[in-house]
Each structure stands twice: as C-alpha cells, then as structure tokens.
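Trainee: Give the three-dimensional model of this entry:
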Amino acid sequence: MEGMGQKRRPLVVMASSSSTAAAAARGGANPLAELSDRFKSMEAGLRAWLAKQPTHVEAAVATAVGVVQGGALGGLMGTLTPDGAAPFPVPQPPPGADSSAMASFKQAQALAGGPLVQARNFAVMTGANAGISCVIRRIRGVEDVQGSMAAAFGSGALFSIVSGMGTPNPVANAITTGVAFAVFQGGFFMIGQKFSQPPSEDIYYSRGRNMLKKLGLQNYENNFKKGLLTDQTLPLLNDSALRDVKIPPGPRLLILDHIQRDPELMRSN
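Mentor: Reported below is the predicted structural model:
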C-alpha cells in the first residue's frame, strides 16, 4: 500500500503543477484587453454585415445606435445638472411677455432640462445625425465635409423643433439652428481631417526608403534620417557609415550588396 502511495505522489504533483500553470496563464491575460478585442471584432462584424444590407436597414440601425448613445449622454448630463438641484433654476416667464422673451425662455429651458428632457433632445440630435449621414454616404459613395454638414443641418433643425427652441417662429429658428450646427460640424470635420492625414514623406529619403522596404529593413529608416544618410549619399555608403548609425552587421551587408547591384542607386547624385 505504501508503495502504491509513493507511485501516486508524482501524478498528484504533475496535476497540481499543470493546473497552476493553466491558472497562471489565465490570470496573466488582461481582461480589459480581451474585452476591447471582443468589442472591436463585434463592431467590425456589424459593419461588415451592414455594408451588405440595403440602405434603409443600415440607416435604421445607425439611427437606433445614435438614439441610444445620445439618450444615454443626455440623461447623464441632465442627472448631473437637474433643474431642481441647479443653483440658478430657470425662472418662469412673466405673464404677457413678448415673443423675444418667450423664445429666450424656451432656449434656456431646452438646454437646462432634466434627465428625461436632455435624453430626448440628445437622442433626436444624435440619431438624426447618424441616420442622415448613413443615407448620404450610401447615395454619394463618399464621406466628406458636405455630407457631414448636411447631416448636422438636419439634426440641428430637428433638435430645435423637438426641444421647443423655435417659439414663436419654429421654422425660422430650425433653419438658423441647423445652419449653426452645420457650420460647427464642418469646421470640426476639416480640423479632424487635417490632423488625421499622414505626414508627407520626405523626398530626400525616398530612394533609401524604397530600398529598405525591398530588403525588409524598414525599421532602420529612422537610423538613416538620424545620420542624414539621404538619397545623395547612397552611392557613398560604406560599412563604417552604416555602423555609425547603429545598423547591425547583417543588415549592413544586405544594404551594401543591394546598392552595388542596383545601377539606379549607384547613379543617384
């Protein structure tokens, strides 16, 4: 019996070590990273599915998502600054107030409403913007500043009507609000497009960049720039110059051999 117990002990140890390793492997994973990856894959799958659907289906889904997002944002803003808890609540208009005073009151009431009011206003605004943007993108086949401004105009006009900011001239106020939304949206779109554009390639390193890409050594492009090894210096490169910019021996040999075999690089000046 004792011999049998001694034989079983290694099995218990092996099982314990393997389970510990599996637990460590599970514990080592980042749950936030896994959740982010799953969300990104689900989003990519949804976009791929929507791209195959008719325009009205994609527009309906985009509008619904925008309504949910806007409603949540508006409800949160209304909860943080509700009318009842505001230090300076919106006063009631005096009896017999003129049209301009009533319009100002309606605007203040729309922007300082409670959670339900803010949720409704933002849901209409973001939902309309998402739906109109989707339809315009499907029809025109491109997402540009004109389409963005058109969607912003529609969402601003609907926001003005739903929130009651248009009293006593709802049509004129809806147009004015829509134009204001379109101008702001167009400005933000152009600013974002400008900053999202990739930096222009440096023309002084174009030949060297292409050479490194062909050799699979594009990671050393910054080494060339730090050492000012422009295209004009390519015919003059030697092992010492490449070593000075901290390029390892193997890549140095590949670069020098490629330059000697390429007549275009040898003729560059």
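
Trainee: can we go C-alpha only for contacts and neighbour counts from here?
Mentor: Fine.

Trainee: From what I see, residue 163 and residue 121 are in contact.
Mentor: Yes. With contact defined as Cα atoms under 8 Å, residue 163 reaches residue 121; the gap is 5.9 Å.

Trainee: Please provide the structure for the following sequence as well, for comparison with the first:
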Amino acid sequence: MGESKQGVMVMEIPTKAGGIMGQGEQNPIAVVQAKFKELESVFKGWLAKQSLPVEAAVVTTTSAAQGAAIGAFMGTLTGDSTSLFTPPTEGVNLNPEAMASLKQAQALAGGPLIQARNFAVMTGVNAGISCVMRRLRGKEDVQSSMVAAFGSGAMFSLVTGMGGPNQAANAVTSGLFFALVQGGLFQLGQKFSQPPTEDVNYLKTRSMLGCLGLQNYEKNFKKGLLTDNTLPLLNDSALRDVKIPPGPRLLILDHIERDPELKERRRGSH
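Mentor: Here you go, the predicted structure:
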C-alpha cells in the first residue's frame, strides 16, 4: 500500500519482475537477441580453436541445415508448379535436349524435399570450401569465393542431374557459371561496402567547414580546386567565384583569420 494523499489511498501495483508499475522493463526480444549473440560468439570462439577438418565439417553441416530450411520453405511456395513438369508417359520418346530441359525444370521447381536438398547442397558445399580456403590462404578474396562457388555449382549439377547425359561436362559448366556469378557479386559487394577514400588535399578544409556547420560547401571548394594549401590565400573574391554566399564567406574568412596556423601562413605568403 502507498501513502494516503488527500484521503485517497494510492496502491502500488507490482510487476512480474517485482518492481512497481511504470518502471521500465527489459524488452524480451532484445534479451533473446543478446543471448543469441553471446552464444554465437562462444560458438565461433570454440570453432576457431578446432582443427581444419573439424571446422570444415561443422561449417558444412550447419550451413547445409540452414540451406535445407530455406529450400523447404521455398519448395512450399513452388510446390504447385511441379505439376507443370510431369514426366512424359511411356511410349513417348523425347530427344536428349528436351529431357535435359525437363530435368532442369523439375530441379528448379521441385517440392519442399527437392528444394531442401538443392539448397543444402549449394550452401553446405560453398560454406565448407570457403572455410578450407580461408584457413589455407589466411584471407577471404574473390579467388576463394569463386573456388567455393565452382564447387557448389558442380555439386548442384551432379545432385540434380541437370543438363545432358555427360554429367562431368555439365558439372564443369555449372561450376564455371556459379563461379563467374559469385565473382561478380563479390566484386560488387567489395566496391559498395568500402568507404569512399578521403581526399588528403581537403582534410583541413573539411575540418574547418565542419566546425562552422558549412559541410555542404565542400563541393564548392573542390570544384574551384581550393585545397588546404590555398586556405591562407583565400579572400572574398575567391570564395565568391565558387558561388559561396556572403554569410558563409564571412564565417570562413573570419575562421581563417582566427586560426593561428593559417594566420601565420597568411602572413608568410605576403
């Protein structure tokens, strides 16, 4: 019971955690996420201490299981389309090219079990080879990625029976196709994931504009080739030429005048 205020009894309602209603509670989703990350960190630490065969086997198995789950889900979505690719009745002869196309269609539009198998093969083999390449070469690059993709594509071709009767040639062709696609995706990922390189000619300029809240005018400096070396030489005319408004021009010139280093360099240039 709480204290009485103006004759009205105030009741404190305990929460499940034993606290008082109104106090913040932990988000259960955040708790689960934190526990998952903790377990993932412990698992990765344990895995890094294992021998190469053990690590490769564990990575392959876990990745294959994840791929199988994804494939089974995808198979439930495409299960209805398998009726479109029923095998021909007896007595109907199809040429090898037609049979190959039929097998390929069946492999790509199979039910949950078929798609679970296909995805498990692709993800498991790819992850296992990537693990081995990473341990042997000590890095992850486009070459390792393409080797893993080649193995994944070749195994996928052998398991699904895609292509014509020459399974070896089909495996090589599929492996090369997977490798080229994976290599292109890897290069694109590297290109877009890397932060843009910082132009060393505008470090002081960028810092000055950031202090003044005028970051939007960095492009004006670059367009006019007003690098860090030109800061002590700047005047109103030069800033006007690169289309910087009067207010920002005054702030920039005042900053240069107050900066001891720039002020000294300005004096030395005269």
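
Trainee: quick one: which of residue 163 and residue 121 of structure 1 has more around it?
Mentor: Set side by side, residue 163 of structure 1 and residue 121 show more neighbours around residue 121, with 27 against 21, by other Cα atoms under 10 Å.

Trainee: who are the neighbours in contact with the counterpart of the more buried one in structure 2?
Mentor: Using TM-score structural alignment, the equivalent of residue 121 of structure 1 in structure 2 is residue 118. The contact partners of residue 118 of structure 2, by Cα atoms under 8 Å, 6 or more residues apart in numbering, come to 68, 71, 107, 156, 159-160.

Trainee: if I look at residue 118 of structure 2, how far off is residue 36 of structure 2?
Mentor: Using Cα to Cα, to the nearest Å, we find residue 118 of structure 2 at a distance of 28 Å from residue 36 of structure 2.

Trainee: what's the answer for residue 195 of structure 2, then?
Mentor: Residue 195 of structure 2 sits 29 Å away from residue 36 of structure 2, going by Cα to Cα.

Trainee: ok so, going back, what helix or strand is the match of residue 121 of structure 1 located in?
Mentor: In this assignment (DSSP states H and E), residue 118 of structure 2 forms part of helix 112-137.

Trainee: and what of residue 94 of structure 1?
Mentor: Using DSSP H and E, no helix or strand contains residue 94 of structure 1.

Trainee: Next, the mean deviation of stretch 176-192 of structure 1 compared to structure 2.
Mentor: Per the superposition on structure 2, stretch 176-192 of structure 1 and its aligned residues are separated by 0.8 Å on average (mean Cα distance after the TM-score superposition for structure 1).

Trainee: which residues touch that stretch?
Mentor: 145-146, 148-157, 160.

Trainee: Can you spell out the matching residue range in structure 2 for it?
Mentor: Taking TM-score structural alignment, stretch 176-192 of structure 1 hits residues 173-189 over in structure 2.

Trainee: ok, which stretches of the stretch 1-150 of structure 1 are helices?
Mentor: Using DSSP state H, counting those that start in this stretch, the helices of the stretch 1-150 of structure 1 run over residues 2-28, 31-51, 55-80, 99-111, 115-140, 145-163.

Trainee: Residue 94 of structure 2 -> structure 1?
Mentor: Per TM-score structural alignment, residue 94 of structure 2 is aligned with residue 97.

Trainee: Which pair of the contacts of stretch 176-192 of structure 1 spans the longest distance?
Mentor: 145 and 160 (22.2 Å; Cα to Cα).
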